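Undergrad: What would the 3D arrangement of this be:
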Amino acid sequence: MARFFTFLVGFFLLIFFISPALSAPLKKKFYKKTCPLAETIVRSTITNAMANDTGIPAALTRLHFHDCFVRGCDASILLDSTPKHKAEKESMRNKGIGGFEVIDAAKAKIEAYCPNTVSCADIIAFAARDSVHLTGGIYYDVLGGRRDGTISLIGDATKNLPDAFFNVTQLKENFAKKGLSLEELVTLSGVHSIGDCHCSSFSKRLYSFNATYPQDPSMVSTYASYLRAKCPRPVKTNSGVDPIVPFDPLTPTRLDNNYYKNLKSKKGLLFSDQVLWESSLTKKMVGSNIKHPSAWASKFASAMVHMGSIKVLTGSQGEIRKNCRVVNY
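TA: You can find the predicted model right below:
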């Protein structure tokens, strides 16, 4: 009995000392001592990239979303395919995702300064925060300490990322699985005030919506005419041509509440955008974001922080990739 008691004490002590190493909470200024210039390097890299491409902030913000919704915020979106497995970045749900080269550049600079220290997952989170600040003047603190995953599968993207033709109920269920509320769904959708979208993601709304309406009746005719001029009727060829248009024609590089004004005017680009105004579940939320832009900005910052904590790997979980595109060997 004494031996068994001694075994139990030893076992629980072992769990006590090992568990904190397996997982730990994210922390503010996580790299203050180990890599104090990490966030500065990320910010300067994005600023330099923006000088050549004003679409970079939108790409990086979207990259963070697409990373966190698949396997959590573990930088799995950055991994390249292998001979055995296609990576999630190859999924059609990730069509148009960009910003990979900017993350690569920031990672290379950080590795030269403090090798094997800063995760790719944290770099994505820092990059999204800085992109939001640079385009919308919205700032929030990013907690650090994420570690990188080692798995990226194309099928996971299809299972976890919302589709452009989801209705509100489907969107609500999709976000709820990630621990995000309906209010956060509406709030985060405001990111579609910046960036571009491929015509293939919404052309069905223009030419073949359903058996009754060739054009989606929830889209105002003037906006539909504008989009048809940008996006000719799809033809079944292998040309690979898929034009892009801005989510918001008025302020495509400014993160603001104009996205919600567009919805009220029936100028939401994606079906999954416009339904937020058409549904009684979310219409009032959209209206509130139109009337109170500062309140929306504050909610957006909080929602980004919450999203950035989805199923994070910390402590001894995962790894710190040396190259964001491949796992360590």
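Undergrad: going forward, measure contacts and count neighbours with C-alpha atoms only.
TA: Will do.
Undergrad: So Arg233 versus Gly96, what's the distance?
TA: To Gly96, Arg233 is 20 Å away according to Cα to Cα, to the nearest Å.
Undergrad: same question, Ala112
TA: 30 Å.
Undergrad: can you point me to the longest helix in this structure?
TA: Counting by DSSP state H, the longest helix found in the chain is helix 2-22.
Undergrad: buried stuff in that helix?
TA: Neighbour counts over helix 2-22 (16 or more other Cα atoms under 10 Å) mark no residue as buried.
Undergrad: Stretch 130-150 now?
TA: For stretch 130-150, by 16+ other Cα under 10 Å, it's 130-136, 138-139, 142-150.
Undergrad: Tell me which helix or strand the closest residue in space to Tyr113 that isn't next to it in sequence sits in.
TA: With Cα to Cα, 6 or more residues apart in numbering as the criterion, Tyr113 has its nearest non-adjacent residue at 7.7 Å, and that residue is Cys35. Assigned by DSSP states H and E, Cys35 falls within no helix or strand.
Undergrad: to compare against the first, here's another:
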Amino acid sequence: MATWNLFLTIMAVSMTTSGWSVYGLSMQYYSMACPFAEQIVRDTVNRALRSDPTLAAGLIRMHFHDCFIQGCDASVLIDSTKDNVAEKDSPANLSLRGYEVIDDAKDQLESQCPGVVSCADIVAIAATTAVSFAGGPYYDIPKGRKDGRISKIQDTINLPSPTLNSSELIKMFDQHGFTAQEMVALSGAHTPGVARCSSFKHRLSNFDSTHDVDPAIDTQFLKTLSKTCSGGDNKNKTFDTTRNDFDNDYFNQLQMKAGVLFSDQTLLASPRTRKIVNGYAFNQAMFFMDFQRAMFKMGLLDVKEGSKGEVRADCSKIN
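TA: Down below sits the predicted model:
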């Protein structure tokens, strides 16, 4: 694993400085066929975020939910048909937001460079733009992903559940090649977002055979969560105190036993991840550095190339 991480670090630098490619991707992939592709996506995303800063969390989450299922191939954007229920309609994806931003960028690109820029690349670029807009680290990513042709709701069972403990999270992320530290760094993407009550209400009553409520919740924070859920399953609670900012406050909240999801707070409870949480809470720069490396790596998951994928004319439909 250490060798793989070193490879990614060297490759990221090399791709940025010399245009190297990996898995058919490169930083300059569209330089000839659609030279303004990335700028169009970034301008579209920034315009949308200026109008609604809360979309940043949705666009970051969309990229994660895309890459963890079938790889980074925009399968999460495909609509269901009468013959197939797609990922988009999974309960795990019903809270995703920002589809209209992706569609807006795609429409502009199709008018300028028809059939060139993939939806998968648009999702990936949108996520990096959202991180930067919200105050997180700016980082570049290679382009050239192709769009997938498969999207099935049953595959979303492989998305991390908010009820998983740290050991289960480590195992799930390890199956995708991520270390425990990378898992914690990626979990920090929650910092600008919100969680629905339906994702954490199990912590508030009948928690387990010996506890009515999750003992890992601070007493005062428990009251806050309970008040939120009194409004129904769809009521939202911010992950930290700076909803629209990408910072390390998420980790500060974990230290105060004020993690919203069980899967959040378990990162502090486990000896395997506690030091990482404390490190990121103390040093935001370290969190930013590790986060951008982990996101770069995530963007390479099971990318499609050549005949294994396509460039969709409409992001919601297979060609």
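Undergrad: what's the TM between chain one and chain two?
TA: TM-score for the superposed pair, counting by TM-score structural alignment, normalised by the length of the second structure: 0.91. Supporting figures: 298 aligned residues with a Cα RMSD of 1.3 Å.
Undergrad: one step back: downstream neighbour of the longest helix of the first structure in the secondary structure list?
TA: helix 38-50.
Undergrad: Mean per-residue distance, that following helix versus the second structure.
TA: Following superposition, helix 38-50 of the first structure is found to deviate from the second structure by 1.1 Å on average (mean Cα distance after the TM-score superposition for the first structure).
Undergrad: Could you list every helix and strand in contact with that helix?
TA: With contacts defined as 3 or more Cα pairs under 8 Å, 6 or more residues apart in numbering; DSSP states H and E, the secondary structure elements packing on helix 38-50 of the first structure are helix 56-68, helix 100-113, helix 120-136.
Undergrad: any chance of the ones you listed in CSV, plus distance to Phe7 of the first structure?
TA: Below are these laid out as CSV (distance: least, Cα to Cα, whole Å):
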stretch, distance to Phe7 of the first structure
helix 56-68, 41
helix 100-113, 44
helix 120-136, 39
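Undergrad: Out of those helices, flag the one nearest Leu206 of the first structure.
TA: The closest of these to Leu206 of the first structure is helix 56-68. By Cα to Cα, the value is 24.6 Å.
Undergrad: That closest one vs the second structure, mean deviation?
TA: So helix 56-68 of the first structure averages 0.4 Å relative to the second structure (mean Cα distance after the TM-score superposition for the first structure).
Undergrad: tell me what that helix is packed against?
TA: By 3+ Cα pairs under 8 Å, 6+ apart, helix 56-68 of the first structure packs against helix 38-50, helix 120-136.
Undergrad: what angle sits between the shortest one and helix 100-113?
TA: Read that as helix 38-50 of the first structure. 140 degrees (axes from the mean of the first three to the mean of the last three Cα atoms, to 10 degrees).
Undergrad: so helix 38-50 of the first structure matches what in the second structure?
TA: Across the second structure, the stretch matching helix 38-50 of the first structure (TM-score structural alignment) is residues 37-49.
Undergrad: How about the most centrally placed residue in the first structure, nearest residue that isn't a chain neighbour?
TA: Centroid-nearest residue in the first structure, with Cα atoms, centre = their mean: Phe65, separated by 1.2 Å. Once flanking residues are discounted, Phe65 of the first structure sits nearest to Met307: 7.7 Å by Cα to Cα, 6+ apart.
Undergrad: gap between the one you found and Phe166 of the first structure?
TA: 20 Å.
Undergrad: try Leu8 of the first structure
TA: Counting by Cα to Cα, the gap from Leu8 of the first structure to Phe166 of the first structure is 52 Å.
Undergrad: Out of the helices and strands packed on helix 38-50 of the first structure, which is closest to Glu278 of the first structure?
TA: Short answer: helix 56-68, nearest of these by Cα to Cα, at 24.1 Å.
Undergrad: so what corresponds to Ala224 of the first structure in the second structure?
TA: When the second structure is aligned by TM-score structural alignment, the residue opposite Ala224 of the first structure is Leu222.
Undergrad: and what of Leu188 of the first structure?
TA: Using TM-score structural alignment, Leu188 of the first structure pairs with Leu186 in the second structure.
Undergrad: shouldn't its match be in contact with Met295?
TA: Yes: using Cα atoms under 8 Å, Leu186 of the second structure is in contact with Met295, at 7.2 Å.
Undergrad: Off-centre distance for stretch 97-104 of the second structure?
TA: Mean-position distance between stretch 97-104 of the second structure and its chain equals 15 Å (Cα atoms, centre = their mean, to the nearest Å).
Undergrad: typo on my end, it should be stretch 239-257 of the second structure
TA: Counting by Cα atoms, centre = their mean, stretch 239-257 of the second structure is centred 17 Å from the centre of its parent chain.
Undergrad: in that stretch, what's buried?
TA: For stretch 239-257 of the second structure, by 16+ other Cα under 10 Å, it's 239-240, 243-255, 257.
Undergrad: ditto for stretch 84-104 of the second structure
TA: 85-90, 92-93, 95-99, 101-103.
Undergrad: cool, and stretch 151-164 of the second structure?
TA: Per 16+ other Cα under 10 Å, stretch 151-164 of the second structure contains these buried residues: Ser151, Lys152, Ile153, Thr156, Leu159, Pro160, Pro162, Thr163, Leu164.
Undergrad: do stretch 172-180 of the second structure as well
TA: Here stretch 172-180 of the second structure shows Met172, Phe173, Gly177, Phe178, Thr179, Ala180 as buried, counting by 16+ other Cα under 10 Å.
Undergrad: Kindly report the same for stretch 307-319 of the second structure.
TA: Quick answer for stretch 307-319 of the second structure (16+ other Cα under 10 Å): Gly309, Glu310, Val311, Arg312, Ala313, Asp314, Cys315, Ser316, Ile318.
Undergrad: What of stretch 206-221 of the second structure?
TA: Neighbour-count burial for stretch 206-221 of the second structure [16+ other Cα under 10 Å]: Val213, Asp214, Ala216, Ile217.
Undergrad: and that stretch, how far from the chain's centre?
TA: Centre to centre, stretch against its chain (Cα atoms, centre = their mean), the figure for stretch 206-221 of the second structure is 28 Å.
Undergrad: SS state for Cys197 of the first structure?
TA: Assigned with DSSP: H, G, I helix; E, B strand; the rest coil, Cys197 of the first structure falls in the strand class.
Undergrad: ok, it touching Pro246?
TA: Yes: judged on Cα under 8 Å, Cys197 of the first structure makes contact with Pro246 at a distance of 6.2 Å.
Undergrad: how about stretch 275-288 of the first structure, aligned to which bit of the second structure?
TA: With TM-score structural alignment as the criterion, stretch 275-288 of the first structure aligns to 266-279.
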